[in-house]
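Chemist: Give me a 3D structure for the following:
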Amino acid sequence: MTEALFIADAYLREAAGRVMGHTAEGGIVLDASIFYATSGGQPGDAGRLDWDGGGIDIATTVKGQGGDIVLVPAEPSRLPEIGTRVTQSLVWDRRHRLMRVHTALHLLSVVIPLPVTGGQIAVDKGRLDFDMEHAPDDKDGLEVQLNALIARDLPVTADWITQGALDARPELIKTMSVKPPRGQSHIRLVRIGEGAEFVDLQPCGGTHVGWTSEIGRVRIGKIEKKGRQNRRVYLHLEDA
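Modeler: Sure thing, here's the model as predicted:
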């Protein structure tokens, strides 16, 4: 099982690692990874591995068996042998944009306090699907509320909760389509704000910025009807 270094520190851009295995498809498994694997609507990270005598570009990252994180090379190439010590580095600007969008989507679920039926994250935009019969009357007002939350420069931190405690607080789970993994002793919660400034707490294994001001200004884009009681709301980074 790969140690997910990004859980403790989403700002790690470079770290050492050791090759623990290869997949049949040509992927690389490390003992510890700064690369986030595709899940929860967030794309896997891209970057590079370097070692004594070689190197390889990583196109994306996916989940493997038994908790492994699999780095997928950009093209077929000689893989580092098992046991090789490597230096792993991220395409940081891409990762940081994904972090900004992901945190902004958590705040979108605050200004639209309805059950979430789906979501997707990209480097310049994201979207959430809501269990919403009618489109919002005041999209511009929602955008003003969202940017006001971002400008408050709220801290984004992580807590942990047991599965039993989470079962006793079902209101924390906003997503109807993606449930927190069961069978784990503890589930990670992402908190935005503290004390009187608290605004959100929900289960999430993704990467986030440390302060909401890092998101920058955002724009709420089109709102699409997706089924009888489903509305898809798009969010865009203003500097994209």
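Chemist: okay, CA-based contacts and neighbour counts for the rest of this
Modeler: Noted.
Chemist: Show the contacting residues for the residue nearest the centre of the chain.
Modeler: Nearest to the mean C-alpha position of the chain, by Cα atoms, centre = their mean, lies Gly206 at 3.1 Å. Taking Cα atoms under 8 Å, 6 or more residues apart in numbering, we find Gly206 in contact with Ile7, Tyr36, Ser39, Gly40, Gln42, His102.
Chemist: Doesn't the first one lie inside a helix?
Modeler: Yep, that's Ile7 we're talking about. Yes - counting by DSSP: H, G, I helix; E, B strand; the rest coil, Ile7 falls inside a helix.
Chemist: residues contacting it?
Modeler: Gly205, Gly206, Thr207.
Chemist: one more, for comparison:
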Amino acid sequence: MATGLLYREDAYAREATARVVAAGPEGLVLDRTNFYARAGGQPGDAGVLRWVGGECAITEAVKGPEDTVLHLPAPGVALPAPGTEVTTVLDWDRRHRFMRLHTTMHLLCSLIPGAGVTGGQIAVEKARLDFDLPEPPTKEALTEALNALVAANHAVSETWITEAELDANPSLVRTLSVQPPRGSGRIRLVRIGDTAAPVDLQPCGGTHVRSTGEIGRVEVSKIENKGKANRRVTLVLAGE
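Modeler: Sure thing, here's the model as predicted:
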């Protein structure tokens, strides 16, 4: 049975109730979860599962078989039995940083139009995108432009299109190394800005803030040469 993904409906759900489907040292499967499973360069969520008479720390959520989410327990902790009702509690500070950084990565894409994204990764302290780009803008120029978009407080929303609609608009896909997941018939698009003239619009399964003003000040800390036409741009949340 596939795990219901509560963060798709509400990325701000810090706690939720769920029922244990399976439990073992390889991970716990729940019928539903607010934990994001590691994918697309975004780490999986960490936190705690609580139930009557116990709790266990979760170090990360990852993808399991048959569209399930595996909640990886800390070594040596007691596990709830299948059928147990649990409360899933996110490490919210960690998740919220990922949401802010991930949304900033979308803004960065909007500032480098036409360049394919060859890789990306989010960590607690920073995020980076690799662009197929011989001559990038300066880090000072990108920092200024990013903070202007943050300050404009653009709304962040989502919409869904069919796989056929994506095939008819291949330019929506910026990532060269990772393609949107297929098979369900629907593709999730994340939009920043107005529907008529979005700042950025591209397929994405990750979690994001509701508006760019929530990100706070950001900084492009460095731009590195990683190949003939591959430039790595590293982002940090300024002052944190």
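Chemist: just to revisit the earlier point, just give me the closest of the contacts of Gly206 of the first structure to Ala74 of the first structure.
Modeler: For these, the residue nearest Ala74 of the first structure by Cα to Cα is Tyr36; the value is 16.0 Å.
Chemist: quick one: Val190 of the second structure and Pro134 of the second structure, what's the gap?
Modeler: Counting by Cα to Cα, to the nearest Å, the gap from Val190 of the second structure to Pro134 of the second structure is 27 Å.
Chemist: all helices for the second structure, in order.
Modeler: Under the criterion DSSP state H, the second structure carries helices at the ranges 92-111, 139-151, 163-168.
Chemist: how close does the first one sit to the first structure?
Modeler: Once the two are superposed, helix 92-111 of the second structure sits an average of 0.4 Å from its aligned residues in the first structure (mean Cα distance after the TM-score superposition for the first structure).
Chemist: give the contact list for Arg232 of the first structure.
Modeler: So Arg232 of the first structure contacts Arg127, Leu128, Asp129, Phe130, Ile223, Glu224, Lys225, Lys226 (Cα under 8 Å, 6+ apart).
Chemist: What sits closest to the first one if chain neighbours are left out?
Modeler: Nearest in space to Arg127 of the first structure, with sequence neighbours left out and distances taken as Cα to Cα, 6 or more residues apart in numbering, is Tyr234 at 4.3 Å.
Chemist: Filter the contacts of Arg232 of the first structure down to just the ones in strands.
Modeler: The strands, defined by DSSP state E, take in Arg127, Leu128, Asp129, Phe130, Ile223, Glu224, Lys225 from the contacts of Arg232 of the first structure.
Chemist: Near the third one, how many other residues are there?
Modeler: For Asp129 of the first structure, the count of nearby residues is 23 (other Cα atoms under 10 Å).
Chemist: now swap in the last one and tell me
Modeler: For Lys225 of the first structure, the neighbour count with other Cα under 10 Å is 17.
Chemist: Just give the closest residue to it, not the sequence neighbours.
Modeler: Arg231 (4.7 Å).
Chemist: Then the third one?
Modeler: Distances taken as Cα to Cα, 6+ apart place Arg232 nearest to Asp129 of the first structure, at 4.2 Å, with adjacent residues excluded.
Chemist: Roughly how far does the most far-flung residue of the second structure relative to its centre sit from Glu15 of the second structure?
Modeler: Here the centre of the second structure is the reference, and by Cα atoms, centre = their mean the most remote residue is Gly53, at 32.7 Å. Gly53 of the second structure is 18 Å from Glu15 of the second structure, where distance means Cα to Cα.
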